[in-house]
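Student: only geometry, no sequence info:
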């Protein structure tokens, strides 16, 4: 049974690709924006690779930020950039991060958890001041007790290290065996949770693919913000949700029902904003049956 939930921040609580995309457009206007999703994934890859060297005192934060930008661009055969260009990109990126907002589906999810009195926590990798600024900007303290927020740099550990998850369990007063961790990084979030005895939900909305031979160890996988509310709601709405994590179940109809309900709610909000049914179907990647139900309901409402 799941009794508490802990979230990652970057690209989980908010869409981190949006400020990255805007910074790339302004800083490197000749970059091929058709591959921005792949570039963002590589940018996150180099963030995860490089930040441990900052933690170890081998690199300055400034060099790390230049390095991840440079290496990402190099992967896409872009020209060599100067440290000054890297610094300008970082400045624009940080400025765009000032405008981050929590998406409706995440706010719905957190409102639901708060109403249910479910203990909520945050574990995030990154520089302490930088991450705490995001947490405040996103309004997370409306939902999370500051004592249940851990930023890696402040602890001396980082995801996926077990020490960070163990520290969180102790500080948050949560039982790992009944706690669900939600994050977008398989290596940092899913593996970190798994190796620490936590449950995990892989928030795979960037369509990452596991390397050949890697055994999936997450309990749940969702691939869009619109699925999040339904998936979380069904976990905590049921009187005994432990069967959700039955490894013998290839498919879980109860969980799928919750996800479908969340998708339909998101679809109706988009339709109410005058978006066409065709665009909603594409945006939410609805299957044929979901599309049929939506069209029937929309026609009836019209």
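Tutor: Okay, I see it. Since we're looking at a predicted model, the values are computed, not measured. Residues are numbered from 1 along each chain as shown.
Student: contacts and neighbour counts: CA atoms only from here.
Tutor: Noted.
Student: Report the buried residues of stretch 129-140.
Tutor: Judged by neighbour count using 16 or more other C-alpha atoms under 10 Å, the buried positions of stretch 129-140 are 131, 132, 134, 135, 137, 138, 140.
Student: my bad, stretch 230-239
Tutor: Buried-residue list, stretch 230-239, by 16+ other C-alpha under 10 Å: 230, 231, 232, 233, 234, 235, 236.
Student: tell me what the helix or strand in which the last one is found is packed against?
Tutor: Okay, so that is residue 236. According to DSSP states H and E, residue 236 maps onto helix 225-237. Secondary-structure packing of helix 225-237 (3 or more C-alpha pairs under 8 Å, 6 or more residues apart in numbering; DSSP states H and E): helix 104-115, helix 253-272.
Student: want to try TSV for those helices, with mean neighbour count as columns?
Tutor: Output for the helices and strands packed on helix 225-237, formatted as TSV (neighbours: other C-alpha atoms under 10 Å):
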stretch	mean neighbour count
helix 104-115	17
helix 253-272	18
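Student: here comes the other one, which I'd like you to weigh against the first:
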């Protein structure tokens, strides 16, 4: 806020940052008589103080003062935080491609089974042990039984799958094309840009590095469930981020794809929850959950942040 002494009357008025006040003497006299006869009420019905700018029509607000360096003077947000998987890059699509290549490599290494059989079994392993588990291919071979690789070295077959998976990661892992331009512009505004994600610390930080996201993030604003000791959908994970960054929930936006994990928890705390539908596996309607905003891509997010929240993008 910028404090400006009134030109007449000796009082003190407060103008928003980036604005100055213009004094109108004739109107001031009328305002003084009006205020003595009947105190003004705000739309909510509460009394406004006499030093409130909106209660003094003789002070006209002018946008003449510069805003904070690199920021937006009237921005309604102090931070935008993101999920990683299926929000910043197409995780599900990438994982299918990498796993398919791994299955084919294991068959090429001598696993004597049709690709469809190996694929279906791998899908079951992932469903049972979660996608973040480190030994999918080991369990896959245990379940397929030895007759199908009797004369093979089990470790070499697994290694073939792992190598193919990582080769795909090197070639194909990339953020959605509209992500980096927006993150770059968000960083330039001076607000906090961060991550709240569920997963293993090493895997999630590797994703941030490979996707080229690290230069655009506030270093202290990266929260990974394993590292924090709290996982989605527990709202405490989001509370930790707000507390450590000293952020007000209503001035913090969270963007994610999962209604249950990325929308309901932060919204329950009063954060601005924005659903990204682009790679979502469940819709808001299917989950029976409401979001504050819905976007199909980050170009739409850019417009939302600029037009609704006043960010200079």
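Tutor: Structure received. No experiment lies behind these values; they were computed from the predicted model shown.
Student: before we move on, the earlier item: with the buried residues of stretch 230-239 of structure 1 in mind, which one is nearest to residue 211 of structure 1?
Tutor: residue 231 (25.5 Å; C-alpha to C-alpha).
Student: Strands along structure 2, start to end?
Tutor: Taking DSSP state E as the test, the strands found in structure 2 are 2-5, 12-15, 20-23, 59-62, 79-82, 192-197, 222-224, 252-256, 272-276, 293-295.
Student: quick one: the third one aligns where in structure 1?
Tutor: Meaning strand 20-23 of structure 2. Aligned by TM-score structural alignment, strand 20-23 of structure 2 falls on no residue of structure 1.
Student: now do the longest one
Tutor: Using TM-score structural alignment, strand 192-197 of structure 2 corresponds to residues 119-124 of structure 1.
Student: Likewise for the fifth one?
Tutor: Aligned by TM-score structural alignment, strand 79-82 of structure 2 falls on residues 4-7 of structure 1.
Student: what does the last one give?
Tutor: When structure 1 is aligned by TM-score structural alignment, the counterpart of strand 293-295 of structure 2 is residues 220-222.
Student: Can you state the mean residue-to-residue distance of that stretch versus structure 2?
Tutor: Mean deviation of stretch 220-222 of structure 1 relative to structure 2 after superposition (mean C-alpha distance after the TM-score superposition for structure 1): 1.3 Å.
Student: From one end of stretch 203-213 of structure 1 to the other, what's the distance?
Tutor: Stretch 203-213 of structure 1 has an end-to-end distance of 20 Å (criterion: C-alpha to C-alpha, to the nearest Å).
Student: And the residue nearest the centre of structure 2?
Tutor: Among the residues of structure 2, residue 82 comes closest to the average C-alpha position under C-alpha atoms, centre = their mean, at 1.8 Å.
Student: doesn't residue 258 make contact with it?
Tutor: No: Residue 82 of structure 2 lies out of contact with residue 258 (C-alpha atoms under 8 Å); the separation is 11.7 Å.
Student: now the strands of structure 2 in CSV, with distance to residue 133 of structure 2?
Tutor: Listed next are the strands of structure 2 as CSV, based on distance: least, C-alpha to C-alpha, whole Å:
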stretch, distance to residue 133 of structure 2
strand 2-5, 53
strand 12-15, 55
strand 20-23, 58
strand 59-62, 58
strand 79-82, 23
strand 192-197, 16
strand 222-224, 16
strand 252-256, 22
strand 272-276, 26
strand 293-295, 31
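Student: Highest mean neighbour count out of those?
Tutor: strand 272-276 (a mean of 25; mean count of other C-alpha atoms under 10 Å).
Student: Give me the mean deviation of it from structure 1.
Tutor: Averaged out, strand 272-276 of structure 2 is 1.0 Å away (mean C-alpha distance after the TM-score superposition for structure 1).
Student: Provide the aligned range in structure 1 for that strand.
Tutor: Under the criterion TM-score structural alignment, strand 272-276 of structure 2 matches residues 199-203.
Student: Check stretch 224-232 of structure 2 too.
Tutor: Residues 151-159 of structure 1 are matched to stretch 224-232 of structure 2 when aligned by TM-score structural alignment.
Student: Endpoints of that stretch, how far apart?
Tutor: 10 Å.
Student: before we move on, what about stretch 214-226 of structure 2?
Tutor: Stretch 214-226 of structure 2 has its terminal residues 19 Å apart, counting by C-alpha to C-alpha.
Student: Could I get the full set of helices for structure 1?
Tutor: 17-27, 36-55, 61-75, 83-97, 104-115, 128-137, 152-155, 162-172, 191-195, 225-237, 253-272, 277-284, 288-301 (DSSP state H).
Student: that older thread, now tabulate the helices and strands packed on helix 225-237 of structure 1 in CSV and tack on distance to residue 198 of structure 1.
Tutor: Output for these, formatted as CSV (distance: least, C-alpha to C-alpha, whole Å):
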stretch, distance to residue 198 of structure 1
helix 104-115, 19
helix 253-272, 19
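Student: out of the ones you listed, nearest to residue 167 of structure 1?
Tutor: helix 104-115 (22.7 Å).
Student: By how much does the closest one deviate from structure 2 on average?
Tutor: When structure 2 is overlaid, helix 104-115 of structure 1 sits 1.4 Å from its aligned residues on average, using mean C-alpha distance after the TM-score superposition for structure 1.
Student: what's that helix in contact with?
Tutor: Residues from elsewhere that reach helix 104-115 of structure 1 (C-alpha atoms under 8 Å, 6 or more residues apart in numbering): 13, 14, 119, 120, 143, 225, 226, 228, 229, 232, 233, 266.
Student: For these, work out which two are farthest apart.
Tutor: Farthest-apart pair in the contacts of helix 104-115 of structure 1 is 119 and 266; separation 25.2 Å (C-alpha to C-alpha).
Student: Show me how far stretch 77-86 of structure 2 is from its chain's centre.
Tutor: Mean-position distance between stretch 77-86 of structure 2 and its chain equals 1 Å (C-alpha atoms, centre = their mean, to the nearest Å).
Student: now do stretch 118-134 of structure 2
Tutor: For stretch 118-134 of structure 2, the distance to the chain centre is 27 Å (C-alpha atoms, centre = their mean).
Student: which residues are in contact with it?
Tutor: Against stretch 118-134 of structure 2 from outside (C-alpha under 8 Å, 6+ apart): 100, 103, 136, 137, 139, 140, 143, 144, 199, 200.
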